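**Q** Any chance you could fold what I've pasted below:
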Amino acid sequence: MSEFNLINELENRDLISHISNKDNLNKLIQKHSISLYCGFDPTEESLHIGHLLPLITLKRFQIAGHKPIVLIGGATSLIGDPSFKEKERVFHSNYTVNIWTEKIRKQISYFLDFNGLENSALILNNKSWFNKINILSFLRDIGKYFSINTMINRSAVKQRIQRSDQGISFTEFSYNLLQAYDFFILHKQYQVQLQIGGSDQWGNISSGLNLIHRKSKQEVYGLTVPLLIQSNGIKFGKTELGTVWLDADKTSPYKFYQFWMNIEDSNVYYFLKIFTFVDILEINDREQKKHINNNIINDKSFLAKNITRFVHGEKQLLAVERITEFLFFKNIIDIQESDLKQLQQDGIPSINIDKIKDLQEALVLSSLARSRTQAQNMIISNSISINTKRINENRIFNEYDKLFGKFTLLSRGKKNHCLLCW
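**A** Model (predicted):
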């Protein structure tokens, strides 16, 4: 192994929320390549940006020479983790979970290296062992190592028990045993020595540490990354308009990019530390110079580009840059039909157009104007443009207004847009 100290790197990037026996773990990974894992339950058809930190942390370990294992919870997703949940999850069928599992498996394969080298990443599904389990054997051989007193006092359980409107079912209560058993099986069959996860998983991870120690007399380790909560108390990645997904079909790369462009200025350098692989010295230098020529805006763009490239790749980042040039800098030359389809998906408001009389009617239908009179005043005042070109009179749309025969960008001023889809 190299002299690079990964634990120090994670600490310098504020990426460690909890860690068990840090000194021993540090010595272990300095001398040996280890296997580690992180679990993802397929409770939706895509991961979202709340999953990025553990994924990136797995990537950091792999770059340092360790073997990452992704455990997809095809079985545990049928139960539902009560951590950070105010009420029980909606249960989904085996059929649905299997479809989501395959989609997430393909999604995760993009983020880690599966090239067949010694520390090549591996994806497993815990259904492979839970489908074979005998309930009586499980309760006798595993359940006896769990104290009800301890389980009740875990924050995920306690906050639900103390609520009069939402209790906790035995189904959810048992989740802690199942995740601990995952760690036990992975340690036994794949020599996994470390589990990572969000900080809300510390109770479940601790149970796995304890189970392995009591059954196998072996020391294994746990590490959690921060669970990011927004100022409104909602988990990071949830917005008023919904979740920011990693799947381009659910959240377009352009909208994904804009999410990062719209974060609070106070988070820019912290997010550069935890979400990117940019050298920490460069990040600190950027932060020191943030007030020079309003550099923080450029650094926010630097952050957005880095994360968009990591999640969606260079090709989609170039598409995002073309769209940005089109909308904000009136550069229409390089725009592509696929870029406009991104805008139609979720980038800006859009409306389907069949037949409209004229520009005034389009402004009203697109909600850029409240009435034809207001629309006419906007046109006269030279604040309306079609495909970035200023229009100073009401007129009927023609075929030249339809980009690729399908789209027209209607704008009021610099920031208010609507895509007309013919």
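**Q** use CA for all of it now, contacts and neighbours both
**A** OK.
**Q** Report how many residues lie close to K355.
**A** 9 (other CA atoms under 10 Å).
**Q** ah, wrong one, I meant R140
**A** 11.
**Q** Same question for R390.
**A** 15.
**Q** That one belongs to a helix, doesn't it?
**A** No. With DSSP: H, G, I helix; E, B strand; the rest coil as the criterion, R390 is located in strand rather than a helix.
**Q** and the closest residue in space to Y181 that isn't next to it in sequence, how many neighbours does it have?
**A** Excluding the flanking residues, the one nearest Y181 by CA to CA, 6 or more residues apart in numbering is G208, at 6.7 Å. Number of residues near G208 (other CA under 10 Å) recorded here: 26.
**Q** now do the one 10 residues further on
**A** Taking other CA under 10 Å as the neighbour definition, Q218 ends up with a count of 13.
**Q** Contacts only, for it.
**A** I212 (CA atoms under 8 Å, 6 or more residues apart in numbering).
**Q** redo that, cut-off 10 Å
**A** H187, Q193, L209, N210, L211, I212 (CA atoms under 10 Å, 6 or more residues apart in numbering).
**Q** I'd say K289 and N295 touch.
**A** Yes. With contact defined as CA atoms under 10 Å, K289 reaches N295; the gap is 6.9 Å.
**Q** Please provide the structure for the following sequence as well, for comparison with the first:
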Amino acid sequence: MTDVLDELHWRGLVAQSTDEAALREALAAGPVTYYCGFDPTAPSLHHGHLVQLILLRHLQQAGHRAVALVGGATGMIGDPRESGERTLNTKEVVAEWTERLKAQVSRFLDFEGDNPAVLVNNLDWIDGISAIDLLRDIGKHYRLGTMLAKDTVARRLRSEDGISFTEFSYQILQGIDFLELYRRHSVTLQTGGNDQWGNLLSGVELVRKSEGSAVHALTTPLITKADGTKFGKTEGGAVWLAPDLMSPYAFYQFWLNQADDDVVRFLKIFTFRSRVEIEELEREVAERPFARVAQRTLAEDVTTLVHGAEATAAVIAASQALFGRGELGGLDADTLAGATEELPRATVQVGGAVLDAFVDSGLVPSRGAGRRAISEGGAYVNNVKVTDEDAVLTADQLLQGRYAILRRGKKTLAVAVAE
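**A** The predicted structure is shown next:
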């Protein structure tokens, strides 16, 4: 076994652990069976969950045994927010989202071979616990002072809204998960984000009190940008891993647009590039920042990890084709839709004036400005220069029967969408 803990530290994937010396010894003696939980409180995982999935994969590749938990039970309640109660979803919605998350998690771990991962749903054991059993067998191990002192609970208690007994009890359910996985699969390590530290300790303490055994918790840092601002916010909200909530094209562009000050750190966290490769990319950032080699590597690796090589190749081809460095006609409908969803747009009809499409999309402020752009050779439809001020859109110009890419100059884009 290699010292995977040193590797995780180098990559910036360690924030806190219950007893690092003991954990290091256990990992070295290995294999350790470990788990991380993912609650279906939304129809998709996001970039924050991606950190945990990558950590699980690093540990599995180092020879340790992965258990991935999707919280069909805990997802019905949800971890308490910093402020305000969650809206509880129906059992049917939670069940649907549980299946979606299972499919997403399954992409990141190896469920075959000599060291297969295990995928579990905590509804399988929590659903059968009666109220009496919960109070007698589990509740007796919890002390209210400890539960009330947890950061999120304490903040909520000081707020006007307070906290319901439902959300207050979430930490008990997460503790039950660790206990059950310890009993069922010999799990001795739980991982999670640093904001989950209190919930992880709930499980550590429950196993200790109930079974008399010492187990471990390990958290990853909350990811921020170099300027201290929150990482992962976009105009559309979170950086979702599901393609129906965030297209592979938009996902790729998010990673491509990372700043020079952040990209090397993100390569360590979000990719499996070796130290030698990352050090070389760090030199590229220092010596040739304009080439953005590190950003392109980051975007390609993370998009391939989440969406697969085929989807990544399609979005790279789309990125190049939009600016005249590739063939637009070869792009499929989903890739075109993703590549154009954030572009200014005009609704058009076959036979409508190209000039009107440029004006309606906002590429030019007026018909006169549009005529000047055409006469100066700076107007394009599908990367073909427009030379006639009276040109109209034809059916064969509509990509996938619907889209025409409008461009003014080298970099200013819009899309015409047929009704």
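**Q** Superposing both, give me the TM-score.
**A** TM-score of the superposed chains, computed with TM-score structural alignment, normalised by the length of the second structure, equals 0.93; 416 aligned residues with a CA RMSD of 2.0 Å.
**Q** More neighbours: K289 and N295 of the first structure, which one.
**A** When neighbours are counted by other CA under 10 Å, K289 of the first structure and N295 differ, and N295 comes out ahead with 15 against 12.
**Q** Next, the mean deviation of the helix or strand containing that one compared to the second structure.
**A** According to DSSP states H and E, N295 of the first structure maps onto helix 295-312. Once fitted to the second structure, helix 295-312 of the first structure is off its aligned match by 1.5 Å on average (mean CA distance after the TM-score superposition for the first structure).
**Q** list the helices and strands that helix packs on?
**A** If you count contacts as 3 or more CA pairs under 10 Å, 6 or more residues apart in numbering; DSSP states H and E, helix 295-312 of the first structure packs onto helix 52-63, helix 253-261, helix 268-275, helix 280-288, helix 314-329.
**Q** Which residue numbers in the second structure does the first one align to?
**A** Across the second structure, the stretch matching helix 52-63 of the first structure (TM-score structural alignment) is residues 50-61.
**Q** now the matching stretch, how far from the centre of its chain.
**A** 13 Å (CA atoms, centre = their mean, to the nearest Å).
**Q** same thing with stretch 155-167 of the second structure?
**A** That offset, for stretch 155-167 of the second structure, works out to 28 Å (CA atoms, centre = their mean).
**Q** so stretch 358-367 of the second structure corresponds to what in the first structure?
**A** Using TM-score structural alignment, stretch 358-367 of the second structure pairs with 363-372 in the first structure.
**Q** Now that stretch: buried residues?
**A** Under the neighbour-count criterion of 16 or more other CA atoms under 10 Å, stretch 363-372 of the first structure has L363, V364, L365, S366, S367, L368, A369, R372 buried.
**Q** and T297 of the second structure, what pairs with it in the first structure?
**A** Match for T297 of the second structure (TM-score structural alignment): F302.
**Q** residue contacts, its match?
**A** By CA under 10 Å, 6+ apart, the neighbours of F302 of the first structure are W260, M261, V268, L272, I296, T308.
**Q** Closest to T224 of the first structure out of these?
**A** L272 (18.6 Å; CA to CA).
**Q** got a list of what that closest one touches?
**A** 13, 278-280, 282-284, 299-300, 302-304, 306-307.
**Q** Can you tell me the element L419 of the first structure falls in?
**A** strand 416-421.
**Q** counterpart of that strand in the second structure, which residues?
**A** Going by TM-score structural alignment: strand 416-421 of the first structure matches residues 412-417.
**Q** Tell me roughly how far the matching stretch lies from the first structure on average.
**A** Using mean CA distance after the TM-score superposition for the first structure, the mean distance for stretch 412-417 of the second structure is 2.2 Å.
**Q** residue ranges of the helices in the stretch 151-300 of the first structure, please?
**A** Taking DSSP state H, counting those that start in this stretch, the helices of the stretch 151-300 of the first structure run over residues 155-161, 170-173, 175-190, 202-216, 253-261, 268-275, 280-288, 295-312.
**Q** after superposition, how close is the second one to the second structure?
**A** Read it as helix 170-173 of the first structure. Mean for helix 170-173 of the first structure is 0.9 Å (mean CA distance after the TM-score superposition for the first structure).
**Q** I'd like the distance between the residue sitting nearest the centre point of the second structure and W240 of the second structure.
**A** By CA atoms, centre = their mean, the second structure has its centre lying nearest to H47, at 2.3 Å. Distance, H47 of the second structure to W240 of the second structure, using CA to CA, to the nearest Å: 6 Å.
**Q** what's the answer for V187 of the second structure, then?
**A** 29 Å.
**Q** One more: R292 of the second structure?
**A** Note on R292 of the second structure: its distance to W240 of the second structure, by CA to CA, is 24 Å.
**Q** circling back to that earlier point, thought I196 was touching the residue nearest to Y181 of the first structure, still the case?
**A** No. Here G208 of the first structure does not reach I196: they are 11.5 Å apart, not a contact under CA under 10 Å.
**Q** what do these two both touch?
**A** W202, Y221, G222.
**Q** which stretches of the stretch 51-200 of the second structure form strands?
**A** Shown for the stretch 51-200 of the second structure, the strands assigned by DSSP state E, counting those that start in this stretch span residues 65-70, 118-121, 189-193.
**Q** which helices and strands sit right next to the first one?
**A** In other words, strand 65-70 of the second structure. Against strand 65-70 of the second structure (3+ CA pairs under 10 Å, 6+ apart) you get strand 33-38, helix 47-61, helix 91-106, strand 118-121, helix 170-185.
**Q** swap the cut-off to 7 Å and go again
**A** Contacts defined by 3 or more CA pairs under 7 Å, 6 or more residues apart in numbering; DSSP states H and E place strand 65-70 of the second structure against strand 33-38, helix 91-106, strand 118-121.
**Q** Contacts only, for V204 of the second structure.
**A** V215, H216 (CA atoms under 7 Å, 6 or more residues apart in numbering).
**Q** In the first structure, what residue corresponds to it?
**A** So V204 of the second structure corresponds to L209, using TM-score structural alignment.
**Q** What's the separation between its match and G203 of the first structure?
**A** 10 Å.
**Q** Repeat that for W100 of the first structure.
**A** W100 of the first structure is 26 Å from G203 of the first structure, by CA to CA.
**Q** Which position in the first structure pairs with L181 of the second structure?
**A** Per TM-score structural alignment, L181 of the second structure is aligned with L186.
**Q** Please consider this matter closed, and thank you.
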